[in-house]
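# Provided below for reference: sequence and predicted model.
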Amino acid sequence: MNSTVKPRRKPSQSRAWMTSTAIQDAFLLLLLEKGYEKTSMRDIANVAGVSVGSVYQYFPGKEAIAAMTVRTWVRKLSTALSQAVEGITRTGKGRTVDEVTRLLVEVQVNTMLEGGAYWRALSSIERRVSPQAVYNRLYQDNVDLFRQALTSAADWPDGLDDARVAFSAYTIVDSLVKQALLVKAALPSAETMLGDVSLALDGYVRAVRRTGAVPP
């Protein structure tokens, strides 16, 4: 990982975790209020209620704080998806593909819209501050969760390239939600977003199941 985005130290005690969290929360508030370019390390320290020196003990610079904050929020989404997938797989082969895809869409849409303004701000800088390897790993973690959920469905057909289908399925959901947050002036309603994303994902998955293979 690039040294400019790698934290200086990993907090191992509760007080240290609280300080790191306070710094990330302060950065996020300032990102909304002032934007990335106008936010300084001193601003972050003031809002977090710590000294500038304390901030530098944990992070070498603003980009490192931004990268860690993005990772923290992406992991929140992964945790929500993981809990949903655990619930799906715990019931065995009882759910249909349509039920599984609906649940996956609901979890991702509701999680991201709940923190809509924050997700919008973080999505706008995500590729700028996230090292490619870290971005790829976190993305693939969520793809793997989609794969696990989809293949657990009672009517999931054999013979599909599950990894490829899961990648496309997650990309459809993630891209539609993120682009809506980034581009639209007003945050979309959950009902509208759920409807649009479900239509797109259902169309893709049904086409794949009907043909029995992902088109080349």
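Alright, I've got the coordinates.

# only C-alpha atoms for contact and neighbour calcs from this point on.
Fine.

# What is the helix or strand where residue 209 lies packed up against?
Using DSSP states H and E, residue 209 maps to helix 190-211. Judged by 3 or more Cα pairs under 8 Å, 6 or more residues apart in numbering; DSSP states H and E, the packing partners of helix 190-211 are helix 97-114, helix 162-183.

# Now do it and helix 97-114, the angle between them.
For helix 190-211 against helix 97-114, the angle between stretch directions is 150 degrees (axes from the mean of the first three to the mean of the last three Cα atoms, to 10 degrees).

# Just want the angle from helix 190-211 to helix 162-183.
150 degrees.

# Would you format the helices and strands packed on helix 190-211 as CSV with mean neighbour count and distance to residue 147 included?
Supplementary listing: these in CSV, determined by neighbours: other Cα atoms under 10 Å; distance: least, Cα to Cα, whole Å:
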stretch, mean neighbour count, distance to residue 147
helix 97-114, 19, 11
helix 162-183, 18, 5
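
# For those helices, give me a markdown table that also has distance to residue 47.
Compiled in a markdown table, the helices and strands packed on helix 190-211 are given as follows (distance: least, Cα to Cα, whole Å):
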| stretch | distance to residue 47 |
| --- | --- |
| helix 97-114 | 23 |
| helix 162-183 | 26 |
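
# now residue 57, nearest residue through space, not along the chain?
Spatial nearest neighbour of residue 57, excluding adjacent residues (Cα to Cα, 6 or more residues apart in numbering): residue 8 at 6.4 Å.

# and the gap between the one you found and residue 153?
Look at residue 8 and residue 153: by Cα to Cα, to the nearest Å, they are 44 Å apart.

# Of these two, which one has the most company?
Higher neighbour count among residue 8 and residue 153: residue 153, with 22 against 16, using other Cα atoms under 10 Å.

# tell me which element the more buried one falls in.
Here residue 153 is assigned to no helix or strand, by DSSP H and E.

# this is the comparison structure:
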Amino acid sequence: MSLSQIKVRRKPQQSRARLTQEALIESFVQLLKEKDSTEITIREITDIAGVGLGTFYEYFSKKEDLIALTIHQYIKNNANTIKQQATLWMMDVSQTPINRESLQNLIEYLLQAQISDIQSEQKIWAQLFLLERQISSPKAYQKHYALMIQSWNQALSAFTQSTESNLSLNIHRISYGFISQTLLVNSDFQNWKNLYQDMLEMIQFFILKTQKI
């Protein structure tokens, strides 16, 4: 089922409704730590969330709708991590000169933050990367891709001359490709330090090629 065909039946306008939807997502994620998504039933999700089946169907027509929203929330949260950490870095280093070395330092810092965010729940991310391929439509995938590039654009805005930075595009191509492919092959992957270094080497090439700071 493509994400373009999936619709949330009831958008949470009130705080209580939002909390209910979040509880359903959290319940699904908790179950995803223990079993494959195909083995998870809606009844299990609602039991852990402490709501009835009727409440589930107020928001979703089927389990795939909940999965699609879970994927979106995780990607959105990871994009926000990049933007928030960039803001903190700029505040901590308020007198940072706008040069290539500072840009490199910021990218290294943000990659570490992104990896830490994913590593903390890497088995969940491994499953979500797989589910994204099974459930998301091309349109939904493109939206998520654009969301991540936009987060990198905002994070690097002090160092780039355009909000449509090719550097942001290439950083996401590298980080998404390296991390997703690694976890799809091995959800128990441990050698994050080497993966991080490999990503930096690739990104350094694009910094030298495209940035005139």
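Yep, it's here. Please read all numbers here as calculations on a predicted model, not as lab measurements.

# which residue packs closest to the residue nearest to the spatial centre of structure 2, ignoring adjacent ones?
Residue closest to the average C-alpha location in structure 2 (Cα atoms, centre = their mean): residue 75, at 2.5 Å. Leaving out its chain neighbours, the residue that sits closest to residue 75 of structure 2 by Cα to Cα, 6+ apart is residue 144, at 7.0 Å.

# Just give me the match in structure 1 for that neighbour.
Residue pairing (TM-score structural alignment): residue 144 of structure 2 is matched to residue 138 of structure 1.

# now for the strand or helix carrying that match, which elements pack on it?
Here residue 138 of structure 1 sits within helix 132-151, counting by DSSP H and E. Secondary-structure packing of helix 132-151 of structure 1 (3+ Cα pairs under 8 Å, 6+ apart): helix 62-90, helix 97-114, helix 162-183.

# Any idea which of the ones you listed gets closest to residue 13 of structure 1?
helix 62-90 (17.4 Å; Cα to Cα).

# Between helix 132-151 and that closest one, find me the angle.
Here the directions of helix 62-90 of structure 1 and helix 132-151 differ by 10 degrees (the same axes, to 10 degrees).

# chain center to helix 62-90 of structure 1: distance?
Centroid separation for helix 62-90 of structure 1 versus its chain: 6 Å, with Cα atoms, centre = their mean, to the nearest Å.

# by contact count, what packs against it?
In terms of contacts (3+ Cα pairs under 8 Å, 6+ apart), helix 62-90 of structure 1 is packed against helix 14-33, helix 97-114, helix 116-129, helix 132-151.

# Pipe these into JSON lines and attach distance to residue 45 of structure 1 per row.
Below are the helices and strands packed on helix 62-90 of structure 1 laid out as JSON lines (distance: least, Cα to Cα, whole Å):
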{"stretch": "helix 14-33", "distance to residue 45 of structure 1": "7"}
{"stretch": "helix 97-114", "distance to residue 45 of structure 1": "27"}
{"stretch": "helix 116-129", "distance to residue 45 of structure 1": "19"}
{"stretch": "helix 132-151", "distance to residue 45 of structure 1": "26"}
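
# Of the ones you listed, which is nearest residue 211 of structure 1?
Closest to residue 211 of structure 1 of the helices and strands packed on helix 62-90 of structure 1, according to Cα to Cα: helix 97-114, at 15.4 Å.

# For the closest one, give me the average deviation versus structure 2.
Comparison of helix 97-114 of structure 1 with structure 2 after fitting gives an average deviation of 1.4 Å (mean Cα distance after the TM-score superposition for structure 1).

# Can you report how many residues neighbour the residue nearest to residue 182 of structure 1 when sequence neighbours are not counted?
Spatial nearest neighbour of residue 182 of structure 1, excluding adjacent residues (Cα to Cα, 6+ apart): residue 120 at 5.5 Å. Neighbours of residue 120 of structure 1 under the rule other Cα under 10 Å: 23.

# Could you report the separation of the equivalent of residue 106 of structure 1 over in structure 2 from residue 79 of structure 2?
Using TM-score structural alignment as the criterion, residue 106 of structure 1 maps onto residue 112 of structure 2. From residue 112 of structure 2 across to residue 79 of structure 2, the span is 13 Å (Cα to Cα).

# same deal with residue 90 of structure 2?
Here residue 90 of structure 2 is placed at a distance of 17 Å from residue 79 of structure 2 (Cα to Cα).

# quick one on the thing from earlier: burial measure for the closest residue to the match of residue 106 of structure 1 other than its chain neighbours, as a count.
Closest residue to residue 112 of structure 2 apart from its sequence neighbours, by Cα to Cα, 6+ apart: residue 196 at 7.6 Å. Using other Cα under 10 Å as the criterion, residue 196 of structure 2 is surrounded by 17 other residues.

# Residue 196 of structure 2 pairs with which position in structure 1?
Using TM-score structural alignment, residue 196 of structure 2 pairs with residue 194 in structure 1.
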